[in-house]
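Visitor: Kindly generate the corresponding structure for this input.
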Amino acid sequence: MPESPGRKPSVLFVCVHNAGRSQMAAAWLTHLAGDRVEVRSAGSDPGDQINPAAVEAMAEVGIDISQETPKILTVDAVRESDVCITMGCGDTCPVFPGKRYLDWRLDDPAGQGVGAVRPIRDEIKTLVEGLIAEIAPSKPETTA
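Guide: Next comes the predicted model:
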């Protein structure tokens, strides 16, 4: 993905309720990439709150998503993102030319206990690590 010098890539994670998968993915990307990537998440039909099992599963790995809230997917969020990653929301994500779209097929953690959410959390981490390696690899520090 060609990037302008000095401009960080932006990623939007989208799932139906923005209460589990997309929130965990956004948290992993923020945690692992730091300020190298701009991160957004949204849902096509946002829930009322973050899935408590997702909050617990992420807390087990030292990431707090308890203060996050589900957000509605907007055309602007898609337009402002370089990469849009959907997770089981079908064709609800608006499509713009020049954007990269990925679909991560992940089990839905809705209504699941933390035991069922852990493997989803771990799969998301692996996918996010691959994404970071592609769009925002660490660069060795150089001195002028």
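Visitor: For the rest of this, base every contact and every neighbour count on C-alpha atoms.
Guide: Fine.
Visitor: contacting residues for Val114?
Guide: Taking C-alpha atoms under 8 Å, 6 or more residues apart in numbering as the definition of contact, the neighbours of Val114 are Ala53, Ala54, Glu56, Ala57.
Visitor: to compare against the first, here's another:
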Amino acid sequence: MPVTARRPDLSIDQQLALRTAASNLARAFDGTYGSETIERFLHTSYDEFADRAVVINYLPLLAERFARQRLRALAKVEGKSVTGTPVALFLCTHNAGRSQMAMGLFTHLAGDRAIAWSGGSEPDTRINSAAVEAMAERGIDISGEYPKPWTDEVVRAADVVITMGCGDACPVFPGRRYENWPVADPAGLDVPAVRVIRDDLERRVRALLAELAVPHD
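Guide: Predicted structure coming up:
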């Protein structure tokens, strides 16, 4: 079990929470990654959110979730985890609206037959509330998601990368399949307007799943 290095910039409670997160990740990746790698990914994930966190108490949990995703991606890239399950990565600027809605739709429709991740070039501090409401109307809850950046291992692990409005900031790696979706940005729009974007995204997600030969609802 890894022992999280003491960080003087963190409170005692935060340090204890990171210790718990490190233990959880150690169990999840036992035999795949050692404590040094887990520590590095956990702490760099924590730092990604520290400067823009709205609720500080949630930082260790967000860091654990993000580190878990990154470690899964790294395992795929390094050939340590080969499941054959397609991975789609949805990218936009703030990871607060379009990419979160697309990820929610993809996950809802594909179930465990495919994996969806999302990220942003300039992550916001919270998910767009109108997007949350519009998705809830379809029985899809994205309220527990959080804006996050993309990382090299996440992009490299994706089978298809969907970009929406991040322009030149979107990462490009050789061998990845890229598509750009010209979908409107829901920022500042009311729920009726976001419904139109949601429905546009659903049509595109369904087409993508069909192209990936993933059975969906």
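Visitor: Can you give me the TM-score here?
Guide: TM-score for the superposed pair, counting by TM-score structural alignment, normalised by the length of the first structure: 0.90. Supporting figures: 135 aligned residues with a C-alpha RMSD of 1.5 Å.
Visitor: what ranges do the helices span in the first structure?
Guide: Along the first structure, the stretches classed as helices by DSSP state H are 21-33, 52-59, 75-79, 114-135.
Visitor: could you give me the residues in the second structure that the first one aligns onto?
Guide: Helix 21-33 of the first structure corresponds to residues 98-110 of the second structure when matched by TM-score structural alignment.
Visitor: which outside residues touch that stretch?
Guide: The contact list for stretch 98-110 of the second structure (C-alpha under 8 Å, 6+ apart) reads 89-92, 114-119, 127, 131, 135, 140-142, 145, 164, 183-186, 197-198, 201-202, 205-206, 209, 214-217.
Visitor: what about 7 Å?
Guide: The list of residues contacting stretch 98-110 of the second structure from outside it, by C-alpha atoms under 7 Å, 6 or more residues apart in numbering, reads 90-92, 115-118, 131, 140, 142, 185-186, 198, 201-202, 205, 214-217.
Visitor: Kindly report the same for stretch 85-93 of the second structure.
Guide: Around stretch 85-93 of the second structure, the neighbours that count as contacts under C-alpha under 7 Å, 6+ apart are 98-99, 102-103, 113-123, 158-166.
Visitor: and it, how far out from the chain's middle?
Guide: Its chain's C-alpha centre lies 8 Å from the corresponding centre of stretch 85-93 of the second structure when counted by C-alpha atoms, centre = their mean, to the nearest Å.
Visitor: Give the buried residues for it.
Guide: Of the residues in stretch 85-93 of the second structure, those buried by neighbour count under the rule 16 or more other C-alpha atoms under 10 Å are Pro86, Val87, Ala88, Leu89, Phe90, Leu91, Cys92, Thr93.
Visitor: Ok, stretch 17-31 of the first structure next?
Guide: Within stretch 17-31 of the first structure, the residues that qualify as buried by neighbour count (16+ other C-alpha under 10 Å) are 17-30.
Visitor: Counterpart of Pro137 of the first structure over in the second structure?
Guide: For Pro137 of the first structure, the equivalent position in the second structure is taken to be Val214, counting by TM-score structural alignment.
Visitor: Spell out which residues sit in contact with that match, please.
Guide: With C-alpha under 7 Å, 6+ apart as the criterion, the residues that contact Val214 of the second structure are Ala110, Arg113.
Visitor: and what of Arg68 of the second structure?
Guide: Here Arg68 of the second structure is in contact with Leu25 (C-alpha under 7 Å, 6+ apart).
Visitor: before we move on, back to that, now the contacts of Val114 of the first structure in CSV, with neighbour count?
Guide: Rendered in CSV, the data for the contacts of Val114 of the first structure read as follows (neighbours: other C-alpha atoms under 10 Å):
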residue, neighbour count
Ala53, 20
Ala54, 28
Glu56, 20
Ala57, 25
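Visitor: If we only consider these, which is nearest to Leu102 of the first structure?
Guide: Using C-alpha to C-alpha, the shortest approach to Leu102 of the first structure within the contacts of Val114 of the first structure belongs to Ala54, at 21.9 Å.
Visitor: which position in the second structure aligns with that closest one?
Guide: By TM-score structural alignment, Ala54 of the first structure lines up with Ala131 in the second structure.
Visitor: go on, Arg105 of the first structure?
Guide: Using TM-score structural alignment, the equivalent of Arg105 of the first structure in the second structure is Pro182.
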